[in-house]
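*Asks:* below is the sequence, then the predicted model.
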Amino acid sequence: RYPSIDEVRAAISRICPIDVRNFQDEADKINSRTLGVLMLGYAYGKGLIPLKKESLKEGIREILKEKLWETNFRALERGIELAKL
């Protein structure tokens, strides 16, 4: 027997207690391709990433082209803000 939708949702909420669709909506306000960085900011804001914010920004600088930095910095900051709500 397959689990019901409610059973699946309950199981997922124990593993990942956030609704990622809300994050995609927030990322779309900045740029739809910033979802990963927005979620990184959220995890950082929740204290789940033991790094300094500047280290995260440096990682963005190392990986992405310069023209994408500011957009991704905004996504990082928005994720941190969402973690505080």
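*Replies:* That came through, no problem.
*Asks:* going forward, measure contacts and count neighbours with C-alpha atoms only.
*Replies:* OK.
*Asks:* what residues are up against the most centrally placed residue in the chain?
*Replies:* Centroid check for the chain by CA atoms, centre = their mean gives residue 39 as the closest residue, at 0.7 Å. By CA atoms under 8 Å, 6 or more residues apart in numbering, the residues touching residue 39 are 23, 76, 79.
*Asks:* next up, a structure to set beside the first:
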Amino acid sequence: MTLGSSGIKERLNIVITGVGGQGNVTAGIIMGEAARLAGLNAVMSEIHGLAQRGGVVSVDFRIGDVYGPIIPDGQVDLVLGFELLESYRALSRARPGTTMITSTERIVPSSVNVGDAKYPDLAALRERALSRGIRIYEVDAPSIALAIGSKLSSNMIMVGAAYGAGFLPVRIDHIKDAIRLHFRESLWDVNFRAVEAGAQEIRRLASTM
């Protein structure tokens, strides 16, 4: 049984979150195009903070029997996080049973760097989430991206993780075709490998839990 196979029937609700510059919106576009190629209905919306300054960027992505692009609070099936702290913040919209697949990347807010705020206790946030029945998987996307030869491919690693966990009801060929449509040819191979690596890593993590 895949991670995403229970409780998902007529619709699938995914929140993609991170900070500006991590490729969150691009990930949503690839996922949406892959869903379209698979013959599925998909809608998405983007919420930008101060993206150019490293602010939060959140994408609501929905597949199936849905029309409005905004996911109601408490109906999130998957939080796909590109930055660790923003992943935990997005759990305010989650329910017991929601899955969080997050990159381990940390981008410290400028307010922390200048001493105006303290970085939250991530261990405490994790324990609080687990006590709510949230399933948590941490993917070391930056290290995997460097290993395959492109530090900019972390977003496709996370798309691969969502696919490998069963939260994208498409074939991997649909994702690769979406990549072909969105990226120039010189970037196809590294992004294909990123998707495959992300899928492999989430399956490995699931096998240990």
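*Replies:* Structure received. Note that the structure is predicted; figures quoted are calculated from it, not measured.
*Asks:* returning to what we had before: tabulate the contacts of residue 39 of structure 1 in CSV, adding columns for neighbour count, distance to residue 10 of structure 1 and secondary structure.
*Replies:* Shown next, in CSV, are these (neighbours: other CA atoms under 10 Å; distance: CA to CA, whole Å; DSSP: H, G, I helix; E, B strand; the rest coil):
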residue, neighbour count, distance to residue 10 of structure 1, secondary structure
23, 19, 19, helix
76, 28, 28, helix
79, 26, 24, helix
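*Asks:* quick revisit: the residue nearest to the centre of structure 1 maps to what in structure 2?
*Replies:* Aligned by TM-score structural alignment, residue 39 of structure 1 pairs with residue 158 of structure 2.
*Asks:* and the strand or helix carrying its match against structure 1, how far off on average?
*Replies:* In the assignment (DSSP states H and E), residue 158 of structure 2 maps to helix 154-164. Its aligned residues in structure 1 lie a mean 0.6 Å from helix 154-164 of structure 2 after superposition (mean CA distance after the TM-score superposition for structure 1).
*Asks:* please point out which of the contacts of residue 39 of structure 1 structure 2 shares.
*Replies:* Counting by both residues aligned by TM-score structural alignment, their matches' CA atoms under 8 Å, the members of the contacts of residue 39 of structure 1 that carry over to structure 2 are 23, 76, 79.
*Asks:* quick one: what's aligned to the second one in structure 2?
*Replies:* Going back to what we said before, that points to residue 76 of structure 1. Under the alignment (TM-score structural alignment), residue 76 of structure 1 maps onto residue 195.
*Asks:* contacting residues for that match?
*Replies:* By CA under 8 Å, 6+ apart, the neighbours of residue 195 of structure 2 are 156, 157, 158, 159, 160, 161.
*Asks:* so how far is stretch 190-208 of structure 2 off the chain centroid?
*Replies:* Counting by CA atoms, centre = their mean, to the nearest Å, stretch 190-208 of structure 2 is centred 13 Å from the centre of its parent chain.
*Asks:* which parts of it are buried?
*Replies:* 190-203 (16 or more other CA atoms under 10 Å).
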